[in-house]
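1. pasted the sequence and its predicted model underneath.
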Amino acid sequence: MSETTGTTAGALLIAGSIATDHLMSFAGKFEDSLVVEQLHKLSVSFLVDDLEIRRGGVAPNMCFGLAALGLRPVLVGSAGEDFSDYRSWLERHGVDCESVRISESKHTARFVCTTDSTMAQFASFYPGAMSEARLIELAPIVSRVGEPAYVLIGADDPDGMLRHTEECRQRGYPFIADPSQQLAFGEGELIRELIDGAAILFSNEYESHMIEQKTGWSADEVLAKVGLQVTTLGADGVRIKRQGEEDIVVPAAKDVAAVEPTGVGDAFRAGYLAATAWGVGLERAAQVGCVLAAYVVETVGTQEYHFTGSDFVARLEASYGAEAAAEVRPFVG
């Protein structure tokens, strides 16, 4: 293809949150246990029917997807001493976890949620060790694994995100801005700092508008600050924008039986970056991302999918044609 991603070598450092989700189900209705007049004295407990613990966090989700496509991504983040089982899982699936910082005092971040029969929820998020991501320096990691093709800076401790971004600028590491969930909480100054100078800016369509609103930049001004803007459009696929070039719009993969959307964006990014490492074109990279995202949306859990190389290529061909399959087959087939 004539429009290439331009990067074929170098380590992929994936920085972001590391977390687990603790999900419980309550067969009744929360509202039956609440007395409106006494909410200021609220103290209730619920006997739940099950507990499901899922592996999560944006950085491990992306690393898992990259490893599934044959790469060995480097996970950069902070976790607690309770990370050992999760680490083992990731390492068995090909993720380099050697640079994960282990907190001496805090547990791995976790999301705890109970859902009742009406889909109402009580939830809490414990950032825990994630708050120590700001203590991680990238240079020692680069000394170990070599110069990075990209450092992706995903949603994490805001100070940690800022430190990684500033270090990338200072040391000349190409970086990818992927602030995602932190956009809702970050102020304009922080978001501007995280985005300015990024080789790639990832977001979904809603987040792209939030970026414009919070930074005060127009869509054209945002694009002028980055090398490439990749915006996921949900069921409509993905749009890639570059200054002075026609937009590339890629439809979503075909015949997707959606079950659970959590982690879909992370999977798209993993597929896109894997294809970038292969050196294929921008359109093809987006197609690979869309196919990997399809596997995630069809499963419950962000790292529970699996496929063979031939399965992946066949699905790519079904959605995007024989030429796409032929180009990708040498890397996964």
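-> Sure, I can see it.
2. please count neighbours and contacts with C-alpha atoms only from this point.
-> Noted.
3. show me where the chain has its strands.
-> Here the chain has its strands, by DSSP state E, at 11-15, 19-25, 50-56, 74-76, 78-79, 101-102, 109-115, 121-126, 148-154, 175-178, 200-204, 229-232, 238-241, 248-250.
4. does anything pack onto the last one? Which helices or strands?
-> In this structure, strand 248-250 packs against strand 238-241, helix 282-297, with contacts taken as 3 or more CA pairs under 8 Å, 6 or more residues apart in numbering; DSSP states H and E.
5. next one for the comparison:
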Amino acid sequence: MRIVVTGSIATDHLMVFPGRFSEQLIKEQLERVSLSFLADRLEVHRGGVAANISFGLGMLGLDPVLAGAAGRDFSEYDAWLRAHGVDTSVVRVSETLHTARFVCTTDQDQNQIATFYAGAMAEAPRIDLAEITERVGGASLVLVGADDPAAMLRHTETAHRLGIPVAADPSQQLARLDREQARRLVDGARWLFTNEYEAALLQERTGWGEQDLLDRVGTWITTLGPGGVALARSGEDRLHVPAVPTDKVADPTGAGDAFRAGFLAGLAWQLTDEQAAQLGCVLATTVLESVGTQEYKLLASDLLARLDTTYGHQVARTVAPHLEGVS
């Protein structure tokens, strides 16, 4: 199964604020916010949703195709991704702009305030998904992740026209989309990814209620942080998959992307949706325990032990043959 992952490629600047954002906000003054948070730690890491998801898929041996726009400073990042199993041959590299920047501050309750500079992502609408799929010998699935909105719409329409199943993952870009754009991005998707907040925002943006959305997509996957994951399909009972517990949370950035990588890998291995979500939860917890979205290591023995402990022996036995190449 060849998976094409579209979306942002970025550099993450991650800071930690040793207090609570909520304690700095004055309810009566929210329309005139002027705040500065003194961070006591800074980490600079590679990131971007498409690159993060592709990295996770590459670590699991899936040979994903990364389709996004990067800047003239991409060469070192390119080498890193290729070394970790990502096909970057179709990445568009800008001649004038820098790779996008994600600047994020996390407080002691794991709440986050972030700013994203698009940079070279502005050239993403020039990427032709039809040409890409032809160059890589076809695609079994296209994930449309957060990107320039025009690129997201173009990729979605092209994938539908070519008959390629779409995993819609609008995430951070939901706030920029108007009603028609939001509807076009999710309508007809085989899989829809949101977190709990984005699920509510998506309904507000589209004007569609939960059932309206379920009638238009295949499986709606909602990540719930420490509450695990909910999977919903029209006409079926909602399925809940608990999170993999840990007492070593280092940073939440990238956990959602890692979940998506694990879930998509499960689909490629023809696992059930529940088993795919369980594998995704294992990867999400692995990322939670490290700072940075691509700084984690995967060991088959660790992944299987977590699957066994949290979800049972049968799940671990089912997944085990697919992890033989993960060291």
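-> Sure thing, it's come through. Because the structure is predicted, anything quoted here is derived from the model rather than measured.
6. coming back round to it: and among the helices and strands packed on strand 248-250 of the first structure, the most buried is which?
-> Compared across these, helix 282-297 shows the largest average neighbour count, a mean of 26 (mean count of other CA atoms under 10 Å).
7. dump the residue contacts of the equivalent of Ala133 of the first structure over in the second structure.
-> Taking TM-score structural alignment for the superposition, Ala133 of the first structure sits opposite Ala124 in the second structure. Neighbouring residues of Ala124 of the second structure by CA atoms under 8 Å, 6 or more residues apart in numbering: Gly68, Ala69, Arg92, Asp147, Asp148, Ala151.
8. from these, which is closest to Leu303 of the second structure?
-> Nearest to Leu303 of the second structure among those: Gly68, at 29.2 Å, using CA to CA.
9. can you pull the contacts of the equivalent of that closest one over in the first structure?
-> In the first structure, the residue matched to Gly68 of the second structure (TM-score structural alignment) is Gly77. By CA under 8 Å, 6+ apart, the contact list for Gly77 of the first structure reads Ala15, Gly16, Ser17, Ile18, Ala59, Ser99, Val100, Arg101, Met130, Ala133, Ile136.
10. I'd assumed Met130 was in contact with the third one.
-> Meaning Ser17 of the first structure. Yes - contact criterion CA atoms under 8 Å: Ser17 of the first structure and Met130 qualify, at 6.3 Å.
11. quick check: neighbours shared by those two?
-> Taking CA under 8 Å, 6+ apart as the contact rule, Ser17 of the first structure and Met130 both touch Gly77, Ser78, Ala109, Asp156, Asp157.
12. which residues does the fourth one contact?
-> It refers to Asp156 of the first structure. Applying CA under 8 Å, 6+ apart to Asp156 of the first structure gives the contacts Ala15, Gly16, Ser17, Met130, Ser131, Ala133, Gln182.
13. and if you look at the second one?
-> Ser78 of the first structure makes contacts with Ser17, Ile18, Val100, Arg101, Ile102, Ser103, Thr108, Ala129, Met130, Ser131, Glu132, Ala133, as judged by CA under 8 Å, 6+ apart.
14. so what's the residue count around the closest residue to Ala219 of the first structure other than its chain neighbours?
-> Excluding the flanking residues, the one nearest Ala219 of the first structure by CA to CA, 6 or more residues apart in numbering is Glu212, at 6.5 Å. Using other CA atoms under 10 Å, Glu212 of the first structure has 18 neighbouring residues.
15. alignment lookup: Glu212 of the first structure to the second structure.
-> Taking TM-score structural alignment, the alignment pairs Glu212 of the first structure with Gln203 from the second structure.
16. same check on Glu166 of the first structure?
-> That one, Glu166 of the first structure, aligns with Glu157 by TM-score structural alignment.
17. go on, Gly154 of the first structure?
-> Checking TM-score structural alignment: Gly154 of the first structure goes with Gly145.
18. quick one: neighbours of that match, just the number.
-> By other CA under 10 Å, 28 other residues sit near Gly145 of the second structure.
19. my guess is it meets Asn52, correct?
-> No - Gly145 of the second structure lies out of contact with Asn52 (CA under 8 Å); the separation is 10.8 Å.
20. hang on, the earlier thing: what is the nearest of the contacts of Ala124 of the second structure to Asp237 of the second structure?
-> The closest of the contacts of Ala124 of the second structure, once distances to Asp237 of the second structure are taken by CA to CA, is Asp147, at 32.3 Å.
21. gap between that closest one and Phe55 of the second structure?
-> 17 Å (CA to CA, to the nearest Å).
22. skip the chain neighbours and tell me the closest residue to the residue most central in space within the first structure.
-> The centre of the first structure sits closest to Asp266, judged by CA atoms, centre = their mean, with a distance of 3.1 Å. Leaving aside its chain neighbours, Asp266 of the first structure sits nearest to Met62 (5.2 Å; criterion: CA to CA, 6+ apart).
23. and the one you found, how many neighbours does it have?
-> Residues within reach of Met62 of the first structure, counting by other CA under 10 Å, total 32.
24. corresponding residue for it in the second structure?
-> Under TM-score structural alignment, Met62 of the first structure pairs with Ile53 in the second structure.
25. hmm, Phe263 and that match touching each other?
-> No - judged on CA under 8 Å, Ile53 of the second structure makes no contact with Phe263 at a distance of 10.2 Å.
26. Thr156 of the second structure versus the match of Gly154 of the first structure, what's the distance?
-> Using CA to CA, one obtains 10 Å as the distance from Gly145 of the second structure to Thr156 of the second structure.
27. which residue ranges of the first structure form helices?
-> 58-68, 84-92, 139-145, 158-171, 188-195, 205-215, 219-225, 264-278, 282-297, 309-320, 322-332 (DSSP state H).
28. between those helices, which one is nearest to Met119 of the first structure?
-> When the helices of the first structure are compared by CA to CA, helix 282-297 sits nearest Met119 of the first structure, at 19.4 Å.
29. report the angle between the closest one and helix 58-68.
-> Relative orientation of helix 282-297 of the first structure and helix 58-68, computed by axes from the mean of the first three to the mean of the last three CA atoms, to 10 degrees: 110 degrees.
30. now the match of Gly154 of the first structure: how far from His322 of the second structure?
-> Distance, Gly145 of the second structure to His322 of the second structure, by CA to CA: 25 Å.
31. contacting residues around the closest residue to Asp157 of the first structure other than its chain neighbours?
-> With sequence-adjacent residues excluded and distances taken as CA to CA, 6+ apart, Asp157 of the first structure is closest to Ser131, at 5.3 Å. Ser131 of the first structure makes contact with Ser78, Asp156, Asp157, Gly160, according to CA under 8 Å, 6+ apart.
32. so can I have JSON lines of the residues you listed showing distance to Arg315 of the first structure?
-> Below are those laid out as JSON lines (distance: CA to CA, whole Å):
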{"residue": "Ser78", "distance to Arg315 of the first structure": "35"}
{"residue": "Asp156", "distance to Arg315 of the first structure": "33"}
{"residue": "Asp157", "distance to Arg315 of the first structure": "37"}
{"residue": "Gly160", "distance to Arg315 of the first structure": "38"}
